[in-house]
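J.: Okay, here's the prediction I keep looking at, along with the sequence it came from:
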Amino acid sequence: MSTTIDHRVSLITGAGSGIGRAMAIAFAAAGAQVVAADLDQTSAEKTAAEIGDAAIAVAVDIADQTSVANLVQRTIDTFGRIDVLCNNAGIIDTMALPADMSIEEWDRVLRVNLTGTFLVTKAVLPHMLAQRSGSIVNTASEAGIRGGASGVAYTASKHGVVGITKNVAWSYANDGIRCNAILPGPTLTGLAGAAANFDPTGSARLRPIISLTERIAQPEQMADVAVFLGSDAAANINGAIIPVDGGWSAG
């Protein structure tokens, strides 16, 4: 089985920076046509321009159903199908402890990370069902299998992404659709800039777990796994929750 994805259409959210940008470039290098979707239109356009004629840029707010519907329609109008969906867009919380987490922050993080993943998946599934094929790759997190890798909102949202992944995989296993998730450990992305806003009490409590690894991964290392999962080489991998963390979760 080949890891090339020639002529397949890959829709990638959060493609304007970090892991999403690396995914878009990696999928294009593997032969895919790419939809670089991001809340920031300018960032999405920069990624698409770097790829060239095989990519388009679309602005999307994954937490808004109308915006998601427009994204999927633009993809279908341009390329006619969707073969791979990478649900990568997300935001981090302030690492506040549960008693200190505001309802506003909880709602915002869950709306983007969890509901956003569901909305894009729901909008894409009818097209994959019609063609009886498709691969969905969700970007979860180490916080999706741990209790001490982030704040309560981010942790809950990424546990939810793991649950969505398993349910979609089980629901559509007989329809030619696969759904898997990668769990990045510490990775050099734009989310690192949020550190200045971390809650000091929460981050101090979480530091013992976070400091267990000194390895900071590159976004390209996450993208390579996503390309594999989107390819025929992973044809029998469905419902897998795959840490891409240099062994952090093995400890």
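T.: On my side now, so go ahead.

J.: When you work out contacts or count neighbours from here on, use the C-alpha atoms and nothing else.
T.: OK.

J.: Assign Arg215 to helix, strand or coil.
T.: What DSSP: H, G, I helix; E, B strand; the rest coil gives for Arg215 is coil.

J.: In contact with it: list those residues for me.
T.: Counting by Cα atoms under 8 Å, 6 or more residues apart in numbering, Arg215 touches Pro186, Gly246.

J.: gap between it and Trp248?
T.: From Arg215 over to Trp248 the distance is 9 Å, taken as Cα to Cα, to the nearest Å.

J.: Only the buried residues of the lengthiest helix in the chain, if you could.
T.: Longest helix in the chain, counting residues (DSSP state H): helix 152-171. Buried residues in helix 152-171, counted by 16 or more other Cα atoms under 10 Å: 152-166, 168-169.

J.: what's the answer for stretch 42-59, then?
T.: Buried residues in stretch 42-59, counted by 16+ other Cα under 10 Å: 43-48, 51, 54-59.

J.: Got another one to weigh against that:
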Amino acid sequence: MIDYTGTTTLVTGGGSGIGRALAQALAARGARVIVADRNAAGAAETAALCGNGAVALTCDLAEPDAAARLVADAYAVSGRVDLIASNAGVGFNRRLHKADLDDGAVDKLFQINLFAAVRLAQAYLTELEARGQRGRLLITGSENSLSVPAAVKGFGLGLYAATKHGVLILAEWLRDEMVGGNKPLDVHILLPGGVYTPLVAGDLPPDPAKWPKDMAMILPERCAELALAGLDAGLFYIPTHAHLAADMQPRHDGVAEGVKRLGLV
């Protein structure tokens, strides 16, 4: 189990949901948490819940230069950042055949869900290399990073899923770039299935007993528990639900069938 005593962690999207649960779980293990969110009140509330000198910062990662500013601000707080949880994300539900790809909301979706993780990694690596320190980056993906999950088929999540597919492959390539040469960053990706957060709360009843069984919803605290367990185990892929593996099977089977029918074996 990783001992976070004396460490500083930065959690983006920490004002609610998975981000808040991650911040609290890290604080419970001894970390000083820097909570970043575009919702200043939410970030401040999470910091108060964390205690241990937690700090709240307001940041909108839809702005291209916000990630670099945030990392600089985090270092100004304590002079070191041992873990960044790149967790900020927004939902988006619009069917592809009707979506206006020039809508500003689509650009914002990609800026926050996809590009912010890379910008945070770039700024973080610059600081780590300059200071001769080592760090850890945990990126929040989704079950939608891996497949079209059976429980949400027909929901019109194509553009949202594209950002989550994209952030997975970016994380995989970033991990590849960190191999060899004493590179200073360990990379991990959290792959949550259904988690009861403000992003989905409007579509579900508050009583867990009434949640759709096929969604296998969990609470943010359980998601955070699994995230930290994955970090403890040194996992790159950190799933929160068993069905993630099963949901990927049709893609594997489809490619295998293509290989067979085209005589590639």
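T.: Looks like it came in fine. Just so it is clear, the structure is predicted and the values come from calculations on it, not from any experiment.

J.: ok, back up a step: with secondary structure and distance to Gly14 of the first structure as extra columns, can I get the buried residues of stretch 42-59 of the first structure in TSV?
T.: Shown next, in TSV, are the buried residues of stretch 42-59 of the first structure (DSSP: H, G, I helix; E, B strand; the rest coil; distance: Cα to Cα, whole Å):
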residue	secondary structure	distance to Gly14 of the first structure
Ser43	helix	9
Ala44	helix	8
Glu45	helix	12
Lys46	helix	13
Thr47	helix	10
Ala48	helix	12
Ile51	helix	15
Ala54	coil	18
Ala55	strand	14
Ile56	strand	14
Ala57	strand	11
Val58	strand	11
Ala59	strand	10
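
J.: Where does whatever helix or strand comes next after the longest helix of the first structure end up in the second structure?
T.: Moving toward the C-terminus from helix 152-171 of the first structure, the next helix or strand (DSSP states H and E) is strand 177-184. On the second structure, the counterpart of strand 177-184 of the first structure by TM-score structural alignment is residues 185-192.

J.: once aligned to the second structure, how far is the longest helix of the first structure on average?
T.: When the second structure is superposed, helix 152-171 of the first structure averages 0.9 Å from its matched positions, counting by mean Cα distance after the TM-score superposition for the first structure.

J.: helices or strands next to the helix or strand encompassing Ala227 of the second structure in the packing?
T.: Secondary structure from DSSP H and E places Ala227 of the second structure in helix 220-232. Helix 220-232 of the second structure sits against helix 17-28, strand 237-239, with contacts defined as 3 or more Cα pairs under 8 Å, 6 or more residues apart in numbering; DSSP states H and E.

J.: again, only this time at 6 Å
T.: helix 17-28 (3 or more Cα pairs under 6 Å, 6 or more residues apart in numbering; DSSP states H and E).

J.: outside of the helix it packs on, which residues touch it?
T.: With Cα atoms under 6 Å, 6 or more residues apart in numbering as the contact definition, helix 17-28 of the second structure has outside contacts at Gly13, Gly14, Thr46, Cys50, Thr197, Pro220, Glu221, Ala224.

J.: Nearest to Gln122 of the second structure among these?
T.: Gly13 (18.4 Å; Cα to Cα).

J.: Correct me if wrong: the closest one contacts Asp37.
T.: Yes - the criterion here is Cα atoms under 6 Å, and Gly13 of the second structure meets it with Asp37 at 4.8 Å.

J.: Let me see the contact set for Leu159 of the second structure.
T.: The contact partners of Leu159 of the second structure, by Cα under 6 Å, 6+ apart, come to none.

J.: What's the match for it in the first structure?
T.: Using TM-score structural alignment as the criterion, Leu159 of the second structure maps onto Ala153 of the first structure.

J.: quick one: that match and Glu214 of the first structure, what's the gap?
T.: Ala153 of the first structure sits 24 Å away from Glu214 of the first structure, going by Cα to Cα.

J.: Could I get the contacting residues of Gly176 of the first structure?
T.: With Cα under 6 Å, 6+ apart, Gly176 of the first structure has these contacts: Arg132, Ser133.

J.: cool, Ala36 of the second structure as well?
T.: Contacts here follow Cα under 6 Å, 6+ apart; on that basis Ala36 of the second structure touches Thr12, Gly13, Gly14, Ala56, Leu57, Thr58.

J.: Let's have the residues you listed in JSON lines, adding distance to Lys183 of the second structure.
T.: Listed next are the contacts of Ala36 of the second structure as JSON lines, based on distance: Cα to Cα, whole Å:
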{"residue": "Thr12", "distance to Lys183 of the second structure": "23"}
{"residue": "Gly13", "distance to Lys183 of the second structure": "27"}
{"residue": "Gly14", "distance to Lys183 of the second structure": "27"}
{"residue": "Ala56", "distance to Lys183 of the second structure": "30"}
{"residue": "Leu57", "distance to Lys183 of the second structure": "28"}
{"residue": "Thr58", "distance to Lys183 of the second structure": "30"}
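
J.: sec struct for Val34 of the first structure, please.
T.: On the three-state scheme (three-state DSSP), Val34 of the first structure is labelled strand.

J.: Does it touch Ile12 like I think?
T.: No - using Cα under 6 Å, Val34 of the first structure is not in contact with Ile12; the gap is 7.4 Å.

J.: quick one, which of those two is more surrounded?
T.: Taking other Cα atoms under 10 Å, Val34 of the first structure and Ile12 do not tie; Val34 has more neighbours (32 against 24).

J.: what do Val34 and Ile12 of the first structure both touch?
T.: Contact criterion Cα under 6 Å, 6+ apart; residues shared by Val34 of the first structure and Ile12: none found.

J.: Could you tell me the end-to-end distance of stretch 108-116 of the first structure?
T.: From its first residue to its last, stretch 108-116 of the first structure covers 11 Å (Cα to Cα).

J.: Now tell me what touches that stretch from outside.
T.: Here stretch 108-116 of the first structure has contacts from Ile62, Ala63, Gly90, Ser157, Val161, using Cα under 6 Å, 6+ apart.

J.: Ala63 of the first structure versus the fourth one, what's the distance?
T.: Spelled out, that is Ser157 of the first structure. Taking Cα to Cα, one finds Ser157 of the first structure at 13 Å from Ala63 of the first structure.
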